[in-house]
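what would the 3D arrangement of this be:
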Amino acid sequence: MATLRFILFSLLLIKVQCITLNDKDKNMINRLAEYVNSEDCDDVVNTKTTETTGISFDCKVFSSQETLTSVHQLTAADIKVVAAIGDSMTAANGAGSDSITDTLTEYRELSFSAGGQGSLESMVTLPNILKKYNPSLKGFSTTGSIGFNVAESGATTDELTCQVGELIDMMKADSSIDYENDWKVVTIFIGTNDLCHYCLNEEDSSPANYISSMYEGLELLKDEMPRTFVNIVSPTNVYDLSTMASQNSVCTTVYMKSCPCVAAGGAILDKVNEAALKYQGLLSDMIATGRYEKDDFAVVLQPFLQKASMPMNKDGTVDMSLMAADCIHLSQKGQAMYGLALWQSMFQSTSAKATNLQSALRLVSYNSLDGQELACPSEQQFFATNTNSESMSANAVNTNAVDTDSSSSSSTSVIVAVSLVGGCVCLVAVVFGVMVFRRVRKRQGYSEPDGHPMSSTGGYSYTKFS
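Sure, this is the predicted structure:
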């Protein structure tokens, strides 16, 4: 254990040298480093959940629409394939762990967006819900197969296009699916690692680089994957992790390696918060342009983590039951909460989606899934897109579990009133971000190859990733 602490301490010192810090910030990190040599570092709490992580299914099951050609009329029963892209949150690191030493283990079968182990009654995940409507669903992860979950632990957003290419290759090579005709749901959740290491290299993790990487990945999906509904879960603002760091020495120690910009605190953490808000804003603006909506393809932002806040106990301490023992990944219960929130969000109008977990689930507390209701759509209630959201109020899902936060509800009329002007502003914001990105890359001697969507020649040349 002493050797492990020495290694962690050495890595921390290397990271400190890479950050531009004033004396106050350096002193803060030096104080945090003392935890590595303290007995608190050995404190390991068994966080493997024994609580309810499943939910009952009381919805009416209906048949798929065999002749469906429009993504704007897509129902749960139409989905034949499920897939996921992202980092260790989607790979479900530590979700089934019972100690901090096991949090590097991937439990993809429990992943909120791609896990399909067991049933909905034992574990809430998007695939386990979809299996109720289509028992022959393909692509979910189990203990024996990763399925179409191509997430990589430690991945940053600049790896998104590579994961998209890998997913395309895997689907095309799978004879059990009809790549051209099967309807697919792909969930993307990435960006946390960029923010956790933003202070180490602000250029690589800049909002301009982030949105450029998202652009490239989505362009490839749009051009190469037909009949697809893409969920993008907003990147979590890691600023909230500082709440746990302030109350738990084990969390502080882990963050010094896995999320050093949170461990640094102070002005550095404020800059990370600012970057996170820019990530969210640029992503929202780019999707709102409508570029990623075709007859058979749509990208929809699911923002239920935009205004995330840490779960609290009645005594004011952080409720750690949603977190794995490393304080950064999700427990099995946390994955279940995210899975339910994602499902509920998929039926909320794009102009009035819940922007935090509490509103997405209407939680009084984070303590239990007991009593939570699953959104039960009818045959005429479709996954929400920008195109079909105008009729969402008349086609609302019949459940009290689907709701929006008050800020979203109160601003809906304003959003509708300025939608035309907003579309133009969004496009300008995206173009500006790309221009900044290109200038940075040009200073580094980089120029986009022919066929790149940002090159002067236009078009897109798809490169297969093996």
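
use CA for all of it now, contacts and neighbours both
Fine.

list the contacts of the spatially most central residue of the chain.
When CA atoms, centre = their mean is applied to the chain, the residue found nearest the centroid is Phe189 (2.5 Å). Taking CA atoms under 8 Å, 6 or more residues apart in numbering as the definition of contact, the neighbours of Phe189 are 85-87, 89-90, 232-235.

swap in Leu12?
With contact set as CA under 8 Å, 6+ apart, Leu12 has these partners: 33, 256-257.

check Pro127 too.
82, 113-116, 137, 140.

give me the subset of those that lies in strands.
Secondary structure assignment (DSSP state E) places Val82 from the contacts of Pro127 within strands.

let's see if you can find the most crowded of the contacts of Pro127.
Going through the contacts of Pro127 with other CA atoms under 10 Å as the criterion, the one with the most neighbours is Ser113, at 38 neighbours.

show me which residues of the longest helix belonging to the chain are buried.
Longest helix of the chain, by residue count under DSSP state H: helix 419-443. By neighbour count with 16 or more other CA atoms under 10 Å, helix 419-443 contains the buried residues 422-423, 425-427, 429-431, 433-434, 436-438, 440.

before we compare anything, build this one as well:
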Amino acid sequence: MLHRVMTLDTFTTLCCIMIPVVIVQSNSLVPAWMNRFTDDEMTGVPKHILELQDKHFYPVRRTLQVLLKSSNRRSFAEINQKTQTRVFHSTNFPCTTNSTRSLIRPSSVHQLRPGDIDIIGSIGDSLSVGLGSFSNSIYEVLIESRGVSWTGGGEGTWKQYLTLPNIIKMFNPKLFGYAYGDALAEERGSQFNVAETGALSVDIFFMTKELVKRIKNDKRVNLNDDWKLITIMLGPNTFCLQLCYEDNIKLLKTYKEKLYNSFLYIKNNLPRTMINFVMSINLNVIINFTGKPLSCQIINRGECPCLLTLQYKNKQQDYINVMEQFKMIEKEVTEMEVFRSTEDFVINLQTFTKNIMFPLNKFNKTDLTYLSADCFHLSQKGYARAANALWNNMMQPVGKKSVNWSKELDGFICPTDEWPYIRTWKNSN
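Got it, this is the predicted structure:
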């Protein structure tokens, strides 16, 4: 797969930087923490790939994080309107935080208030890493801004960076596990955000095991009593890099198996856990982006050849259909009875990505301020919008969840005395 991508004549200046990222995407992402797995757990992962990762891949990534980072990049992103709308210091949080943590820890996940969540974690790809949050150039897209990840970053406050952890911190200031800074997955600052740039759907089980291991080995964790919230989202890299090179039927079958095994592993190893599973995005949305500059058009063909190159244009509708089948598998697996058999575990399928539409600017073109410099990942403003949508999904009953997103902080659903709990399949009625 690598040689097909890299021979694109459009993939020029960036290729020397992206090679380390792409090199491990042929069949399965191989992050550094995989070196800690036993041989049995690494079935199918070539040992030379692991050695490459250990000796070369991490040092290159760490060096790039340092070299590409500008001290003014966040300020420039704000000037370019790529950060969330400024919230005044005097502005109150949209929700009242009284009575949003139970006096006695609940024993049922269906009676979980936002303030009852003690630990937060995240599994995913570059979107969950926060890649490109403050990018003002193509090169800065490579910086992993994990601390402002919409699913797993807790840097600052909701007024600066609207993320799920920063929202939940308002209900439980003692929340922990969220990432901070520009940490890589191998570094301490990542905490329980084990998302990896370039991760494919099949990598979910590897990352699940790493997350469980980190939580179990953390001395701050009261494994049996603390309530844990884990947000999972994957898919874009599989759609961009595998649909045109792999057997799609096999991809679907493997994904279903990995998804099931990951959920079961969490259920069997992490007592008192709620999973936020964010439905895959049908990347038809990026096919329809308008007003992209030439630099984005060039880079996007290298980032997503299966959907954005002329070579596969005649199969585009087939790939769109496969992406819908991924969603069907996610709904099927998350609703399996085996995951509804205990009171201390639940999977909530969050659907704001189901029919997601991208905002338009005053010229009726795609509003690029919600996108990073490569017009593929999100800007910090885009991630804030996603965090708001995810939170709203959590508070909406099953069957009535939003299937799109809206402007950040324009609509913010709060727990009430009548409905104080995070919604699950059981308490939605």
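
picking up where we left off before, and the residue nearest to the centre of structure 1, what's its match in structure 2?
Under the alignment (TM-score structural alignment), Phe189 of structure 1 pairs with Met233 of structure 2.

got it, and Ser111 of structure 1?
Alignment note (TM-score structural alignment): Ser111 of structure 1 maps to Ser149 of structure 2.

just checking, what packs against the longest helix of structure 1?
helix 207-224, helix 266-288 (3 or more CA pairs under 8 Å, 6 or more residues apart in numbering; DSSP states H and E).

possible to save those as CSV with mean neighbour count and distance to Ile29 of structure 1?
Converted to CSV, these look like this (neighbours: other CA atoms under 10 Å; distance: least, CA to CA, whole Å):
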stretch, mean neighbour count, distance to Ile29 of structure 1
helix 207-224, 21, 25
helix 266-288, 19, 10
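
so what does Lys333 of structure 1 match up with in structure 2?
In structure 2, the residue paired with Lys333 of structure 1 is Lys381, using TM-score structural alignment.

what's the answer for Phe148 of structure 1, then?
Looks like Phe148 of structure 1 aligns to Phe192 there (TM-score structural alignment).

list the residues that contact that match.
Contacts of Phe192 of structure 2 by CA under 8 Å, 6+ apart are 120-122, 152, 177-179, 211, 214-215.

looking at the residues you listed, state which has the most neighbours.
For the contacts of Phe192 of structure 2, the largest number of neighbours (other CA under 10 Å) sits with Gly152, at 35 neighbours.

isn't that one right up against Gln191?
No - under the criterion of CA atoms under 8 Å, Gly152 of structure 2 is not in contact with Gln191, lying 9.2 Å apart.

what do those two both touch?
In terms of CA under 8 Å, 6+ apart, Gly152 of structure 2 and Gln191 are both contacted by the residues 178-179.

for the residue nearest to the match of Ser111 of structure 1 when sequence neighbours are not counted, grab the count of nearby residues.
The shortest distance from Ser149 of structure 2 to any non-neighbouring residue, by CA to CA, 6 or more residues apart in numbering, is to Gly130 (4.4 Å). Neighbour count of Gly130 of structure 2, defined by other CA under 10 Å: 30.

and for Gln297 of structure 2?
Using other CA under 10 Å as the criterion, Gln297 of structure 2 is surrounded by 18 other residues.

that one maps to what in structure 1?
That one, Gln297 of structure 2, aligns with Thr252 by TM-score structural alignment.

could you give the secondary structure assignment for its match?
Secondary structure of Thr252 of structure 1, reduced to three states by DSSP: H, G, I helix; E, B strand; the rest coil: helix.

surely Ala155 of structure 1 and Thr90 touch.
No - the pair Ala155 of structure 1 and Thr90 does not pass the contact test of CA under 8 Å, sitting 10.5 Å apart.

those two - which one has more neighbours?
Taking other CA under 10 Å, Ala155 of structure 1 and Thr90 do not tie; Thr90 has more neighbours (30 against 19).

tell me the contacts of that one?
Taking CA under 8 Å, 6+ apart as the definition of contact, the neighbours of Thr90 of structure 1 are 84, 108, 111-114, 149, 151, 189.

of the contacts of Phe189 of structure 1, closest to Thr289 of structure 1?
Within the contacts of Phe189 of structure 1, distances to Thr289 of structure 1 taken as CA to CA reach their minimum at Ile232, with 15.1 Å.

for the alignment partner in structure 2 of that closest one, what is the enclosing helix or strand?
Ile232 of structure 1 maps onto Phe277 in structure 2, with residues paired by TM-score structural alignment. Phe277 of structure 2 is located in strand 273-278, with elements delineated by DSSP states H and E.

superpose on structure 1 and give me the mean offset of that strand.
Between strand 273-278 of structure 2 and the aligned residues of structure 1, the post-superposition mean distance stands at 0.5 Å (mean CA distance after the TM-score superposition for structure 1).

I'd like to know how far the nearest residue to the match of Gln297 of structure 2 once chain neighbours are set aside sits from Ser70 of structure 1.
For Thr252 of structure 1, ignoring the flanking residues on the chain, the nearest one in space by CA to CA, 6+ apart is Ala245 at 4.7 Å. The span separating Ala245 of structure 1 from Ser70 of structure 1 equals 47 Å under the rule CA to CA, to the nearest Å.

which of those two has more neighbours?
Taking other CA under 10 Å, Ala245 of structure 1 and Ser70 do not tie; Ala245 has more neighbours (21 against 13).

nearest to Ala386 of structure 2 among the contacts of Phe192 of structure 2?
Proximity of those to Ala386 of structure 2 (CA to CA) peaks at Gly152, which lies at 12.2 Å.

so which of the contacts of Phe192 of structure 2 belong to helices?
Cross-referencing these with the helices (criterion: DSSP H) gives 211, 214-215 as the overlap.

re earlier: can you lay out the contacts of Thr90 of structure 1 as TSV showing distance to Met286 of structure 1?
Converted to TSV, the contacts of Thr90 of structure 1 look like this (distance: CA to CA, whole Å):
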residue	distance to Met286 of structure 1
Ala84	21
Arg108	30
Ser111	27
Phe112	25
Ser113	23
Ala114	25
Asn149	25
Ala151	23
Phe189	16
